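**Student:** Here is the input, now give the coordinates:
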Amino acid sequence: MNTNLEINPLDRTFMMQKSSDKELLVQMALDSTSAFEAIYNQYSDDMLIYAMNIFRKKDVCEDVVQNVFIDFWSRRKELKINSLKAYLFQSVKYQIFNQIRNQKLSDEDFTRLKIIDLSMNACRKLEFDELELQINNQVLKLPVRCQQIFVLSRYEHKSNKQIAEELGISIQAVKNQISKALRSIRQNVTKEEWAFFFICLFHFL
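**Tutor:** From the prediction side, this is the model:
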């Protein structure tokens, strides 16, 4: 990746040091291109593999990883990151979503996505579980009818037509209630969390 960043010669020694992610983030926020390059070298290969496991087009996945790092550098002074690895991999998934949201994905694509989610490390899995819990709590706050329709769609994986027939309402009414539920949930999660949740949900709507 050509970052077009000129590295200060006095800063090069920093790349040779074993620094924690937090230390690297602090240095990067102070415009250290060496810290940025150290992060890139540490994570970019795994991010590319991760992207290609979801969307098997190498050129697209390479662009995704590059775009993640371009955005990462441009927002270096404003980012508040608890887990650097989780942030970068979430960003990859969000970028992949942007690439595929207008395309029809196969069952294999979604199966692969679920397998990847289940194989995340313990820390990442905990974050996923926390997001699921957060979303479930939001679902419980929905109006009764809205909650009922969303559960039938999201958790029982029924089609809009099946839900409409079961409840004796129109398909459009089902769509309206699902949209209402999604808007409510969207207001209570971050952009990255929403993209992650929506990818997993998309197949069933």
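**Student:** CA only for contacts and neighbour counts going forward, please
**Tutor:** OK.
**Student:** Which strands and helices lie in contact with the lengthiest helix in the chain?
**Tutor:** Taking DSSP state H as the assignment, the helix of the chain that covers the most residues is helix 33-54. For helix 33-54, the packing partners by 3 or more Cα pairs under 8 Å, 6 or more residues apart in numbering; DSSP states H and E come out as helix 21-29, helix 58-74, helix 84-100, helix 107-118.
**Student:** so how far is it from its chain's centroid?
**Tutor:** 16 Å (Cα atoms, centre = their mean, to the nearest Å).
**Student:** Please provide the structure for the following sequence as well, for comparison with the first:
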Amino acid sequence: MKELTDQKLYERIKDSDHSAFQELFDRYWKKLFGFTFRMLQNVEQSEDIVQEIFLSLWEKAPLKDVAHIKSYLYSAVKYQVSSVIRNQKWELDWDTIEGIYEVQVPTYDPLELEEVNRFVEISIDTLPPKCKEIYCLQKEEGYTAKEIASNLNISPRTVEGHLHKAKKILKAKLQLYDVLVLTVFYL
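**Tutor:** Predicted coordinates for the structure are as follows:
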């Protein structure tokens, strides 16, 4: 099973192959948990989200066609994390928010940056789907344009075009905020 691509494993999962599911689970569970934990800083919530994603994948696989399983998993996790955060009514402490973007800007008021963070997240959610996916792969998961292009089977130039479009849209939406914060913090 280890030699099979993610897509081949998914095709087997669609046919209820437990060993293919186990292999995909083993490949991504730790990565998805780490990704989730960095945002929530809560072990139980992070474990629950990742378990729910895999359970949903198993149950819905026969009914769904997923072209890029890795992107699907990370997008599903991000959606679930967003739901958890919304349900908590944004009651994250400042250290958690700094940890998400791994940036420390001590000269800015934490409440102001929290407000900017919320507005940026909302703005990112309004990006066109492909732009949003590519932007998140680069900014949140740290993939290069070349890696994104390879994973999504598109050209690096197309990836750069989507990134440029996403940044242009975000800059237009966020022009009310301090340019320094936007430049250092998000774009």
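**Student:** Superposed, how do the two chains score by TM?
**Tutor:** Put the two chains on top of each other and the TM-score (TM-score structural alignment, normalised by the length of the second structure) is 0.57; 133 aligned residues with a Cα RMSD of 3.4 Å.
**Student:** quick revisit: would you list the helices and strands packed on helix 33-54 of the first structure in JSON lines and tack on mean neighbour count?
**Tutor:** JSON lines is the format used below for these (neighbours: other Cα atoms under 10 Å):
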{"stretch": "helix 21-29", "mean neighbour count": "17"}
{"stretch": "helix 58-74", "mean neighbour count": "17"}
{"stretch": "helix 84-100", "mean neighbour count": "19"}
{"stretch": "helix 107-118", "mean neighbour count": "14"}
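**Student:** ok so, going back, the longest helix of the first structure against the second structure, how far on average?
**Tutor:** When the second structure is superposed, helix 33-54 of the first structure averages 0.8 Å from its matched positions, counting by mean Cα distance after the TM-score superposition for the first structure.
**Student:** okay, and that helix goes to which residues in the second structure?
**Tutor:** Applying TM-score structural alignment, one finds that helix 33-54 of the first structure aligns to the residue range 18-39 of the second structure.
**Student:** related to what we said a few turns ago, between the helices and strands packed on helix 33-54 of the first structure, which gets nearest to residue 192 of the first structure?
**Tutor:** Within these, the stretch nearest residue 192 of the first structure is helix 84-100; the backing value is 6.3 Å (Cα to Cα).
**Student:** okay, and that closest one goes to which residues in the second structure?
**Tutor:** Equivalent residues of helix 84-100 of the first structure are located at 69-85 in the second structure, counting by TM-score structural alignment.
**Student:** for stretch 166-175 of the first structure, same thing?
**Tutor:** The alignment places stretch 166-175 of the first structure over no residues of the second structure (TM-score structural alignment).
**Student:** I'd like the distance from that stretch to the chain centre, please.
**Tutor:** Averaged C-alpha coordinates place stretch 166-175 of the first structure at 31 Å from its chain's average position (Cα atoms, centre = their mean).
**Student:** and it, how far apart are its ends?
**Tutor:** End-to-end distance for stretch 166-175 of the first structure, by Cα to Cα, to the nearest Å: 14 Å.
**Student:** Residues contacting it, please?
**Tutor:** Stretch 166-175 of the first structure is contacted by residues 149, 160-161, 163-164 when judged by Cα atoms under 8 Å, 6 or more residues apart in numbering.
**Student:** hmm, 7 Å instead?
**Tutor:** Contacts made with stretch 166-175 of the first structure from outside it, assessed by Cα atoms under 7 Å, 6 or more residues apart in numbering, are listed as 149, 160-161, 164.
**Student:** Give the buried residues for that stretch.
**Tutor:** Taking 16 or more other Cα atoms under 10 Å as the neighbour-count basis, stretch 166-175 of the first structure is seen to contain the buried residues 174-175.
**Student:** what do you get for stretch 10-26 of the second structure?
**Tutor:** Residues of stretch 10-26 of the second structure classed as buried under the neighbour-count rule (16+ other Cα under 10 Å) are 10-14, 20-21, 24.
**Student:** can you tell me which two in those are farthest apart?
**Tutor:** The distance between the two most remote of the buried residues of stretch 10-26 of the second structure (Cα to Cα) is 12.5 Å, for 14 and 24.
**Student:** how about stretch 117-132 of the second structure, aligned to which bit of the first structure?
**Tutor:** So in the first structure, there is no equivalent range for stretch 117-132 of the second structure, judged by TM-score structural alignment.
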